[in-house]
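Asks: Predicted model, plus sequence, below.
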Amino acid sequence: MAEGTLYEKYGGFSQISRIVLSFYDTLLDNDEIGPFFDDVDMSRIVDHQTKFMASLLGGPASYTDNQLRQLHSHLSITDAHFDELEEVLRGTLSQHGMTAEDIEVVIAEFEKRRPLIVR
């Protein structure tokens, strides 16, 4: 774990896991995004997403760009879906006490992955 990262600042893996659980609570109720998770093992996806989110905050990286592309290649995720995910992420990070400046850093990292996820 790198010194001075957002990952460390916001409590490491256990706190990131709480943020991800809140994120999915909101997503699953979303009419546009929720259906993507209808037939998904949620415990598995929460674990994967926690690792992904940790990497966005400067923690250990678990996925390469190629892996992210492959994991999402069978989905029809549009820019509108990605925008919705980004808004939910922004709101969730805020609810968990992240500063506006730090949220923008995370969103910028998330945005860099758009070409890997959107089809």
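Replies: It's in. Numbers count the residues shown, from 1 in each chain.

Asks: Please make it C-alpha for all contacts and neighbour counts, starting now.
Replies: Fine.

Asks: which stretch of helix or strand covers the spatially most central residue of the chain?
Replies: Nearest to the mean C-alpha position of the chain, by C-alpha atoms, centre = their mean, lies Met53 at 4.8 Å. Met53 is part of helix 42-56 when elements are defined by DSSP states H and E.

Asks: Just list what that helix packs against, helices and strands only.
Replies: helix 12-28, helix 100-112 (3 or more C-alpha pairs under 8 Å, 6 or more residues apart in numbering; DSSP states H and E).

Asks: Need those helices in CSV (columns: mean neighbour count and distance to Gly91).
Replies: Shown next, in CSV, are the helices and strands packed on helix 42-56 (neighbours: other C-alpha atoms under 10 Å; distance: least, C-alpha to C-alpha, whole Å):
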stretch, mean neighbour count, distance to Gly91
helix 12-28, 18, 9
helix 100-112, 15, 9
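
Asks: okay if I get those helices as JSON lines plus distance to Ser62?
Replies: Listed next are these as JSON lines, based on distance: least, C-alpha to C-alpha, whole Å:
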{"stretch": "helix 12-28", "distance to Ser62": "13"}
{"stretch": "helix 100-112", "distance to Ser62": "14"}
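
Asks: ok, structure two:
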Amino acid sequence: MTMNSYHTLYEAIGGETTVRRIVEAFYPRVQAHPLIGPLFPEDITPVMEKQYLFLTQFFGGPTLYSDQNGHPMMRARHLPFPINKERADAWLSCMQGALKEIGLNEELQAIVLERLSGPAYHFINTGEEEI
């Protein structure tokens, strides 16, 4: 499975089912990570649902996030949390582990991680230089 035969990344990775699997594999890793776990609430369920809505839209699927929450404004939504390069790297590492865990094709793993790297580093807000 490659991107060449699909219109969107959402379609290429397998749509709703795969996005759900990514989110379900991702958040246990996030919660267990010493750098980023403490930034998340104990009840992670609402965060997981928002992430599902956002990733669906971000990967080119239905505009579920915007339909329910308005414009994503993701940088603004992350400003209350101290995010540095190490935390952005940790987030991406958790995502990489989740993608491997669910068995996503390696080419698609690379595309997903590349696509998510932009926002992950854009959210750095601790005064460190952004990448």
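Replies: Alright, I've got the coordinates. These numbers were taken from a predicted model, which means no experiment stands behind them.

Asks: Provide the TM-score value for the superposition.
Replies: Here the TM-score for the pair of chains, by TM-score structural alignment, normalised by the length of structure 1, is 0.82; 115 aligned residues with a C-alpha RMSD of 2.0 Å.

Asks: counterpart of the residue nearest to the centre of structure 1 in structure 2?
Replies: With TM-score structural alignment as the criterion, Met53 of structure 1 lines up with Leu55 in structure 2.

Asks: I'd like the distance between Leu35 of structure 2 and Arg21 of structure 2.
Replies: 23 Å (C-alpha to C-alpha, to the nearest Å).

Asks: wait, what's in contact with Lys116 of structure 2?
Replies: Check again: residue 116 of structure 2 is Leu, not Lys. Leu92 (C-alpha atoms under 8 Å, 6 or more residues apart in numbering).

Asks: Please say which position in structure 1 it maps to.
Replies: In structure 1, Leu116 of structure 2 lands on Phe110 (TM-score structural alignment).

Asks: ok, now how distant is that match from Asp38 of structure 1?
Replies: 23 Å.

Asks: Also His81 of structure 1?
Replies: From His81 of structure 1 to Asp38 of structure 1 the distance is 16 Å (C-alpha to C-alpha).

Asks: okay, the two: which has more neighbours?
Replies: Neighbours were counted for His81 of structure 1 and for Asp38 using other C-alpha atoms under 10 Å; His81 has more, 14 against 10.

Asks: Tell me which helix or strand the more buried one sits in.
Replies: helix 79-95.

Asks: For the residue nearest to the centre of structure 1, which residues are in contact?
Replies: Met53 of structure 1 neighbours (C-alpha under 8 Å, 6+ apart): 16, 20.

Asks: isn't Leu93 of structure 1 right up against Asp102?
Replies: No. Using C-alpha atoms under 8 Å, Leu93 of structure 1 is not in contact with Asp102, being 9.1 Å away.

Asks: Pro72 of structure 2 - how many residues pack around it?
Replies: Neighbours around Pro72 of structure 2, by other C-alpha under 10 Å: 15.

Asks: Skip the chain neighbours and tell me the closest residue to it.
Replies: Residue nearest to Pro72 of structure 2 in three dimensions, not counting chain neighbours: Ser66, with 6.3 Å by C-alpha to C-alpha, 6 or more residues apart in numbering.
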